[in-house]
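S.K.: here is my input, please return the structure:
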Amino acid sequence: MIKPGIKIGIVLTLILVLPSLFFTTYEISNLNKNEAVIDSIYSGQLESILFSINQYSDDVLSGWANQVERENSDIENILIKNYSLDAVSIVDTSGFLLQTKEKIPEDSLSKITTKLEYDFTSNLKKVELLQRYIKSGYRKIENLPTTFKRKSLFAFAHSSDSAKVKTVLFLIDTEKFIKENLGPKIQSVAKDRFYISVFRENSSQEVYFNTFQDVEDKNIKQKKEIWLLPEFDLGIQMKGNTIENLVRNRTRTNIILLIAMDIILLLAAWFVFKNIRKQIRLNQLKTDFISNVSHEIRTPLALINMYSETLEMDRLRSEEKKKEYYKVINTEANRLSRMVNNILNFNKIESGRREYHFTNCNLNEEIENLIFNYRQHLDKNGFEINLLKNESLQLISADWEAVSEAIINLIDNAIKYSTDVKKIEIRTFTDGNFAGIDVIDYGIGIEKKDQKLVFDKFFRVTSGNLAHKAKGSGIGLSIVKHIMDAHQGKIKLDSTVGKGSCFTLYFPINRS
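M.R.: Take a look at the predicted model:
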């Protein structure tokens, strides 16, 4: 049959522990999927930011193209208005440069013109495609490979009023364009949330613009090329952390929270199980206590009833026999009285109604008187008792009635749990600020596993034949412990199975 405590443990495991473990396992298995979704959301947001910057760069060049179309041949005015423009050229369909304006000294104009003609000729296929686009009503701005260093060349087809298609070339200082035209837009997008940089493709060391002080890459993972400047990359990273770190930290946090929840549930289940098991054990001990007390009370009552009935019916002729019967009745009545007093005292302790009256006591004298009064009971059970006194023992403040009750409980236990060696020793001593009493027997002893439990209410040692046979209620040592606590003292047990036990009571000497 399964014990009630084990049943409760199984039920608690099924109700609390297993569901939480299953939930934790399920959540951890889904964390990777969830974090992948989060990663894609973050990546999508960053992609949209990069898209807006790319779109803005396209809008800048489209604005310049619109200025050319509005102002026709006044390209000098366009140069003045746009800081990063180094030169503007208008080329006819045959490749002849109709007009060129630049911001560099006049003596180098011939060099610029020569290079522009060469670049135009090298990209005729792209130019022809742009011209076909404009004829169909679509204007496209194209980045052309150029011989200029650190410059970018852009071309778009332009249809004039005479219906002739011309090609417009923008020679741009790339670094100025990035800093002066894209920079403000990048700063407005970055704000205090992102690091954004522009660097040459596959070379994070050659940085043209960034929103942070250091020119290093900052391990930027999210990169996109600039549409109109394909040799350049836009890089973006969240401030304070990368997406990978955010995902990793969130995963770690979720796992920690799940584990913490499991630990709390396990501790709660263990706490509930421990308390329920303790309550079940206490109820069992109470049941055993009632059974033991009932048996112990019934025995002396039966003897008293039988012997007193015999005396009442005057069946005994011998005076000696009558005295023997009177002695038995008296002994059993005293035993019954002690038992009832123990139960009443325990009841007062449990309800918090027991009162203590402290006076100055000489332990040596009080113990001598106690042994003298208790000698008859000891002799009857065939026990020898020795008192070893420390003559320099100081007075203590104690309720001697309560202390004598504690010592008698210890002596009674020594009598009950002794076999062949019927000897009890009581010693008084001084240990620092404590006056002590040792009550030593040479009985069956107490196992290690039971030593920490013997002071619990209703607990009785059940190991060994004598422990099963010995009568008792299981409240004696619990009363002793309470008495010592009330005296701000302590009790210590030193016991070896088969060799006996030593209970030591410590009383503070300077207790007020």
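S.K.: please make it C-alpha for all contacts and neighbour counts, starting now.
M.R.: Noted.
S.K.: can you give me the helices in this structure?
M.R.: Taking DSSP state H as the criterion, the chain carries its helices at 4-12, 18-71, 75-81, 109-122, 124-135, 174-176, 183-190, 243-312, 319-351, 363-380, 400-416, 448-451, 465-469, 476-486.
S.K.: of all those helices, which lies closest to Y506?
M.R.: helix 476-486 (7.8 Å; C-alpha to C-alpha).
S.K.: that closest one relative to helix 319-351, how many degrees between them?
M.R.: Orientation check (axes from the mean of the first three to the mean of the last three C-alpha atoms, to 10 degrees): helix 476-486 against helix 319-351 gives 50 degrees.
S.K.: for helix 476-486, give me every contacting residue.
M.R.: 342, 345-346, 349, 356, 402-403, 405-407, 409-410, 454-458, 490-491, 505-507 (C-alpha atoms under 8 Å, 6 or more residues apart in numbering).
S.K.: what subset of the residues you listed is buried?
M.R.: 342, 345-346, 349, 402-403, 405-407, 409-410, 454-458, 490-491, 505-507 (16 or more other C-alpha atoms under 10 Å).
S.K.: mind putting the helices of the chain into TSV with distance to F199?
M.R.: Shown next, in TSV, are those (distance: least, C-alpha to C-alpha, whole Å):
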stretch	distance to F199
helix 4-12	62
helix 18-71	14
helix 75-81	26
helix 109-122	24
helix 124-135	26
helix 174-176	10
helix 183-190	13
helix 243-312	21
helix 319-351	82
helix 363-380	94
helix 400-416	89
helix 448-451	75
helix 465-469	89
helix 476-486	79
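S.K.: ok, which of the ones you listed comes nearest S501?
M.R.: helix 400-416 (8.2 Å).
S.K.: mind giving me the packing neighbours of that closest one?
M.R.: Under the contact criterion of 3 or more C-alpha pairs under 8 Å, 6 or more residues apart in numbering; DSSP states H and E, helix 400-416 touches helix 363-380, strand 434-441, helix 476-486.
S.K.: a markdown table for those, including mean neighbour count?
M.R.: What follows is the helices and strands packed on helix 400-416, written out as a markdown table (neighbours: other C-alpha atoms under 10 Å):
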| stretch | mean neighbour count |
| --- | --- |
| helix 363-380 | 15 |
| strand 434-441 | 23 |
| helix 476-486 | 20 |
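S.K.: want to put them side by side, so please do this one too:
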Amino acid sequence: MVGYLLAEHTLRPIRANMHAQTQFVSDASHELRTPLTALRTANEVALRNPKLTLAEARAIIEANVTDATRLQTLANTMLGLLRHDRSVAQLQPVALQTVVSEAMNLVVAPAQAKSIAIDDTTPPLMVRAHQQRLVQLLTILLDNAIKYSPEHTTITITAESTNRWARVQIIDQGIGMDAATQRQIFQRFYRADQARTGGLGQGYGLGLAIAQQIITEHGGKITVDSTPGSGTTFTVSLRLVGRQST
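M.R.: As a prediction, the model looks like this:
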């Protein structure tokens, strides 16, 4: 009996890892199949058209390039998610203001394209983190806020320290989401319906899943609070370095 229990204890993480890899391959196959089928169909239709003009051919090629770029983005994102599954983040003291600043710099272009202002009031706090992964997490949340916010609105970044934890909030004035969406939004490959995306969503439902994975690596927590039509607030909780106050 003892031998059986020891063997079961040893095999459990192996089975979990195999299941995760099987699920990843299944999800990847599903997500890649649809855009590849659409790309192939468009080209086959064009090849069967004997009256295809140069302008029409150019338009098809441009659409193919766009689709190929999206597929490349999807593949890179999925590989990044797989790497997060397999790796362990090395945490060290990191200046929260520095991380927020780096993330903001990465979303300047999409924010300016929609005339969205980002108001940062982050105080000088030190957290235990992997700096680049934390930058990635905040970039995902900022990009998400920009994507679902109307033009000429403001995204606010705040932070405070409470009982050895830093709480970072990203608050937008966007379209918000209902309770059902909030319950599923961190699941891999989950994409909200048209009411949430407004027909604009071009993502593959991986960004927030990666954010969830990163915060799990940090031993922290990420939550969402939102009301349709009233904006969304994402709250990220990270361990402070020592005792700090804001």
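S.K.: between the helices and strands packed on helix 400-416 of structure 1, which gets nearest to K176 of structure 1?
M.R.: Across those, closest to K176 of structure 1 is helix 476-486 (C-alpha to C-alpha), at 87.6 Å.
S.K.: how close does the residue nearest the centre of structure 2 get to T73 of structure 2?
M.R.: Nearest to the mean C-alpha position of structure 2, by C-alpha atoms, centre = their mean, lies G207 at 1.6 Å. Look at G207 of structure 2 and T73 of structure 2: by C-alpha to C-alpha, to the nearest Å, they are 11 Å apart.
S.K.: aligned partner of the residue nearest to the centre of structure 2 in structure 1?
M.R.: Taking TM-score structural alignment, G207 of structure 2 has G476 as its aligned residue in structure 1.
S.K.: and for D225 of structure 2?
M.R.: Matched to structure 1 by TM-score structural alignment, D225 of structure 2 sits across from D494.
S.K.: number of nearby residues for its match?
M.R.: D494 of structure 1 sits with 14 neighbouring residues when counted by other C-alpha atoms under 10 Å.
S.K.: how about the nearest residue to E366 of structure 1, chain neighbours excluded?
M.R.: The shortest distance from E366 of structure 1 to any non-neighbouring residue, by C-alpha to C-alpha, 6 or more residues apart in numbering, is to W400 (7.8 Å).
S.K.: that neighbour matches what in structure 2?
M.R.: With TM-score structural alignment as the criterion, W400 of structure 1 matches Q131.
S.K.: for its match, give its distance to I214 of structure 2.
M.R.: Taken as C-alpha to C-alpha, the span from Q131 of structure 2 to I214 of structure 2 is 11 Å.
S.K.: same check on L106 of structure 2?
M.R.: 18 Å.
S.K.: residues in contact with the residue nearest to E366 of structure 1?
M.R.: Here W400 of structure 1 is in contact with 358-359, 361, 366 (criterion: C-alpha under 8 Å, 6+ apart).
S.K.: ok, T158 of structure 2 next?
M.R.: By C-alpha under 8 Å, 6+ apart, the neighbours of T158 of structure 2 are 120-122, 168-170.
S.K.: and what of T100 of structure 1?
M.R.: 87-90, 113.
S.K.: try 7 Å
M.R.: Taking C-alpha atoms under 7 Å, 6 or more residues apart in numbering, we find T100 of structure 1 in contact with 87-90.
S.K.: give me the buried subset of the residues you listed.
M.R.: Counted by 16+ other C-alpha under 10 Å, the contacts of T100 of structure 1 give 87-90 as buried.
S.K.: sort out for me which of the residues you listed are in strands.
M.R.: 87-90 (DSSP state E).
S.K.: possible to save those as JSON lines with distance to I444 of structure 1?
M.R.: Below are these laid out as JSON lines (distance: C-alpha to C-alpha, whole Å):
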{"residue": "A87", "distance to I444 of structure 1": "112"}
{"residue": "V88", "distance to I444 of structure 1": "114"}
{"residue": "S89", "distance to I444 of structure 1": "116"}
{"residue": "I90", "distance to I444 of structure 1": "118"}
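S.K.: nearest to R511 of structure 1, of the residues you listed?
M.R.: For those, the nearest to R511 of structure 1 is A87 (103.4 Å; C-alpha to C-alpha).
S.K.: before we move on, the earlier item: to K423 of structure 1, which of the helices of structure 1 lies closest?
M.R.: helix 400-416 (8.7 Å).
S.K.: strand 434-441 and the closest one, what's the angle between them?
M.R.: Going by the same axes, to 10 degrees, helix 400-416 of structure 1 makes 30 degrees with strand 434-441.
S.K.: average offset of helix 400-416 of structure 1 relative to structure 2?
M.R.: Compared with structure 2 after the fit, helix 400-416 of structure 1 shows a mean deviation of 1.2 Å (mean C-alpha distance after the TM-score superposition for structure 1).
S.K.: contacting residues around stretch 163-171 of structure 2?
M.R.: 155-161, 232-240, 243.
S.K.: could you do stretch 58-68 of structure 2 as well?
M.R.: L39.
S.K.: how about the aligned partner of F186 of structure 2 in structure 1: what's its closest non-neighbour residue?
M.R.: Taking TM-score structural alignment, F186 of structure 2 has F455 as its aligned residue in structure 1. Nearest residue to F455 of structure 1 in three dimensions, chain neighbours excluded: S478, at 4.7 Å (C-alpha to C-alpha, 6+ apart).
S.K.: can you tell me how far the one you found is from L410 of structure 1?
M.R.: S478 of structure 1 is 11 Å from L410 of structure 1, by C-alpha to C-alpha.
S.K.: can you check P19 of structure 1 too?
M.R.: 51 Å.
S.K.: circling back to that earlier point, any idea how far the residue nearest to the centre of structure 2 is from E56 of structure 2?
M.R.: Following C-alpha to C-alpha, the distance that separates G207 of structure 2 from E56 of structure 2 is 35 Å.
S.K.: now swap in A63 of structure 2 and tell me
M.R.: 11 Å.
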